[in-house]
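> got a structure for you, letters missing:
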């Protein structure tokens, strides 16, 4: 417990020194988002509640905290959250199809031994839980990419107000391409770091490459990463176009 408190204090001090007021809000947002996720889990555990609906509401709450609470209510946050909603709509359709065809819901055979003493009759549709897990995993990357592009494009337009929507969109796409490279690498290394023990376990079990790829534990995480990556890619042109169109249109209306 003392270690956790010490690390929390170090994190707070660093965020305060480097981020100032926004750093403090970012630190508080961690606890707000944790509370939203915890509440969503409790609501999902109650039979009769639709996990997907709860997840979407939780994602909207997390997006509000990440965009409006941290960055306040401004043009950048508005375009970012609209882009997030549009991306989620397209992404949900993709996730539905992938989960239905891949059958990754439930537990893998590697987990059965640990769970054999528990009842599996929990009264929850695990297909919906699998969809909810992937959606929840994408929201952080999507909002992060959206606000990064929107903020960068606002700065570009403020220093170059003569840019038309096409040139501004192109600048936003260039920023997005740079973000995309680091985002995909972050997702990859997050998977490797989080599941390094699982990969070592597969080696000890003498799994072939085909058995590893077809393992439900492994494939479910890889599919989640691919869906998150697809969301991070899809939101780049959506945010760039929406921001460019909105900025130029707003300028014309002011004239």
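Alright, I've got the coordinates. Bear in mind the structure is a predicted one, so any value in this text is a computation, not a measurement.
> Going by C-alpha atoms from here, please, whenever you check contacts or count neighbours.
OK.
> residue boundaries of the helices in the stretch 101-250 of the chain?
Remark: helices assigned in the stretch 101-250 of the chain by DSSP state H, counting those that start in this stretch are 109-115, 126-159, 165-194, 196-204, 209-214, 216-254.
> Dump the ones you listed to JSON lines, plus mean neighbour count and distance to residue 88.
Shown next, in JSON lines, are the helices of the stretch 101-250 of the chain (neighbours: other CA atoms under 10 Å; distance: least, CA to CA, whole Å):
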{"stretch": "helix 109-115", "mean neighbour count": "11", "distance to residue 88": "31"}
{"stretch": "helix 126-159", "mean neighbour count": "20", "distance to residue 88": "8"}
{"stretch": "helix 165-194", "mean neighbour count": "16", "distance to residue 88": "17"}
{"stretch": "helix 196-204", "mean neighbour count": "13", "distance to residue 88": "30"}
{"stretch": "helix 209-214", "mean neighbour count": "12", "distance to residue 88": "27"}
{"stretch": "helix 216-254", "mean neighbour count": "19", "distance to residue 88": "8"}
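> got another, please set it beside the one above:
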């Protein structure tokens, strides 16, 4: 069923049906606001007499025709998963096509990204208000991480010049070092957290590579990956992309754990300078055990949340053979993604505790 849906979606994309314009014609996209939804007028009834739909009037809010109200036919059925049902007041993206001198307008999608700006602003505000100077520095490291991944890593993946495994580990190390240095400053505590992060991510990376190889994971576990493979980026190593996703998914949680343990051991040493190596390690492990359960559960829940439709699909197939379902590429990939990251996080705890104790005892 999923392959059939993907094939239909691919055909729609290749013929620009989703954009409601021929592939050979240029299509422009502008913002608009729905001002009216109702039955078709007489002209549209004659033109679309065999199709079910409604008349949608849209006021364009961007581009050279901003302020103009245009009418369009919006296809509506009870079966299509890709139809767009709109109501007055909705913000939409309008596809404007030029065919034989005639301009046509179609609802392409909802205009969603303005709300992303609002959420992003609230996120930054919360960091700065409740985190103060550290929160402001956190905003900087988040921006840096996004910049490195989107501008450098993805650019290198598209060029396909270097090994994705090596590239992933280098980018992960750069993000870990930059994050810990900016947030915590240059100190032995930061060094211990960085080394613990590198060690934990290395464990997750090794297990990810082994899982991909031994479980014969293809990296084509999502609709996006299948569409890219079939249409735009057939030359990309999708197993390498899967490896990168596993490593980056574990990186954030591992950094959180390592800096918490390093900070705790550092504070214990500050309060009691005469404490021995074993007691420092024990203190770090005690803190780590408290963190271990919740952070591992956080990773599992994060992956479970993103895979909820998949779990519902499995649960709804009462008579399906579980042996077949549990061995599907998409199912095993999600298990491997969650478990490798969790194991890397767990291994980072004793590693960080020992490294921090060693560095502080040298004083």
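Yes, it's here. Just so it is clear, the model here is predicted, and its values are computed rather than measured.
> Kindly provide the TM-score of these chains.
Once superposed, chain against chain, the TM-score is 0.88 (TM-score structural alignment, normalised by the length of the first structure); 249 aligned residues with a CA RMSD of 2.4 Å.
> about what we covered before: would JSON lines of the helices of the stretch 101-250 of the first structure with distance to residue 83 of the first structure be doable?
Converted to JSON lines, those look like this (distance: least, CA to CA, whole Å):
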{"stretch": "helix 109-115", "distance to residue 83 of the first structure": "38"}
{"stretch": "helix 126-159", "distance to residue 83 of the first structure": "7"}
{"stretch": "helix 165-194", "distance to residue 83 of the first structure": "13"}
{"stretch": "helix 196-204", "distance to residue 83 of the first structure": "34"}
{"stretch": "helix 209-214", "distance to residue 83 of the first structure": "33"}
{"stretch": "helix 216-254", "distance to residue 83 of the first structure": "5"}
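> Please name the residues that touch residue 154 of the second structure.
Shown in contact with residue 154 of the second structure (CA atoms under 8 Å, 6 or more residues apart in numbering): no residues.
> Shouldn't it be within a strand?
No: applying DSSP: H, G, I helix; E, B strand; the rest coil, one finds residue 154 of the second structure to be helix, outside a strand.
> Over in the first structure, tell me which residue corresponds to it.
For residue 154 of the second structure, the aligned position in the first structure is residue 41, judged by TM-score structural alignment.
> Please report how far residue 230 of the first structure lies from residue 84 of the first structure.
From residue 230 of the first structure across to residue 84 of the first structure, the span is 13 Å (CA to CA, to the nearest Å).
> likewise residue 54 of the first structure?
Relative to residue 84 of the first structure, and taking CA to CA, residue 54 of the first structure is found at 17 Å.
> which residue sits closest to the counterpart of residue 102 of the first structure in the second structure in space, ignoring its chain neighbours?
For residue 102 of the first structure, the aligned position in the second structure is occupied by residue 215, per TM-score structural alignment. Using CA to CA, 6 or more residues apart in numbering and skipping the chain neighbours, the partner closest in space to residue 215 of the second structure is residue 332 (8.0 Å).
> The one you found is in contact with residue 326, isn't it?
Yes: with contact defined as CA atoms under 8 Å, residue 332 of the second structure counts as touching residue 326 (6.9 Å).
> higher neighbour count, residue 54 and residue 84 of the first structure?
For residue 54 of the first structure versus residue 84, the count of surrounding residues by other CA atoms under 10 Å is larger for residue 84: 27 against 18.
> any idea which helix or strand carries that one?
Per DSSP states H and E, residue 84 of the first structure falls inside helix 75-102.
> okay, the angle between that helix and helix 216-254?
Angle, helix 75-102 of the first structure to helix 216-254, by axes from the mean of the first three to the mean of the last three CA atoms, to 10 degrees: 150 degrees.
> Average offset of helix 75-102 of the first structure relative to the second structure?
For helix 75-102 of the first structure, the mean deviation from the second structure after alignment is 2.0 Å (mean CA distance after the TM-score superposition for the first structure).
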